[in-house]
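S.K.: Can you look at this prediction? I've put the sequence above it.
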Amino acid sequence: MSGKSDLLLMANVGPAIVGYLARLDITEPDQLVGRDPFEMFEQLCALDGRAHDPCLLDTFMSVVDQADGGPPRPWWEFTAERKRRQGQS
């Protein structure tokens, strides 16, 4: 398989996430390696002219972590790290 099908093999990725990633010109898991999920999220929000749900950022953190060799983990396991990095409690 290639392209979107490969993205769908990643944990936490369904058709909606594939669509968001495609808007960022990401169509294959290898394109996520070394990416900054915070920058990806900000870019998507700018493209859409609105703030997306922060859970989407957690999902971006999850897929980048997987692409960088981390184990598949539920997106919500990244919420505390996101909040910490954003200076939230």
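M.R.: Received, thanks. Numbers count the residues shown, from 1 in each chain.
S.K.: rest of the way, CA atoms for contacts and neighbours
M.R.: Fine.
S.K.: Please report how far residue 12 lies from residue 77.
M.R.: Distance, residue 12 to residue 77, using C-alpha to C-alpha, to the nearest Å: 11 Å.
S.K.: With neighbour numbers in mind, choose between those two.
M.R.: Neighbours of residue 12 and residue 77, each counted by other C-alpha atoms under 10 Å, are more numerous for residue 12; the result is 18 against 13.
S.K.: this is the other structure I want to compare:
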Amino acid sequence: MKARTPAEAIKLEDLPNIGPSIADDLRELGIHTLAELAQRDPLRTYLALGDPMGPRHDPCVLYTLLAAQHFLTCGEALRWWAFTEAGKDLLGSRQVIGQAPPVRVA
């Protein structure tokens, strides 16, 4: 069962929107804990996933990472598609990694 609050989450798969496949890909990047994921920039993580997932992986993965970070930082569980616009903005503008603007939620 998925966590309803960050305090209930123990492993990556406990997070809303994070399934076994994405969790495995994150582990390949060296992200094994919720704290490690919370500290990572979602855009940088998405771009780094080009190695395990291939260079043309689905942008929905970025939206999922934005949703996971949102959940970990404020406790609000939103579906990944609520971050589509913010993800498209990040991908379209190619912001300096680590200096992305605040996420707007649809």
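M.R.: Arrived safely. As the structure is a computational prediction, the values presented were derived from the model and not from experiment.
S.K.: Quick check: the counterpart of residue 19 of the first structure in the second structure vs residue 45 of the second structure, distance?
M.R.: Under the alignment (TM-score structural alignment), residue 19 of the first structure maps onto residue 24 of the second structure. Look at residue 24 of the second structure and residue 45 of the second structure: by C-alpha to C-alpha, they are 13 Å apart.
S.K.: Just the strands from the second structure, written as ranges.
M.R.: Ranges of strands within the second structure: none, based on DSSP state E.
S.K.: What sits closest to the most centrally placed residue in it if chain neighbours are left out?
M.R.: When C-alpha atoms, centre = their mean is applied to the second structure, the residue found nearest the centroid is residue 65 (1.0 Å). Once flanking residues are discounted, residue 65 of the second structure sits nearest to residue 42: 5.5 Å by C-alpha to C-alpha, 6 or more residues apart in numbering.
S.K.: Hmm, residue 60 and residue 84 of the second structure touching each other?
M.R.: Yes. With contact defined as C-alpha atoms under 8 Å, residue 84 of the second structure reaches residue 60; the gap is 7.5 Å.
S.K.: residue boundaries of the helices in the first structure?
M.R.: Applying DSSP state H to the first structure gives helices spanning 4-8, 15-23, 37-48, 54-67, 79-85.
S.K.: Pull the number of nearby residues for the equivalent of the residue nearest to residue 65 of the second structure over in the first structure.
M.R.: Alignment note: residue 42 of the second structure maps to residue 37 in the first structure; criterion TM-score structural alignment. For residue 37 of the first structure, the neighbour count with other C-alpha under 10 Å is 21.
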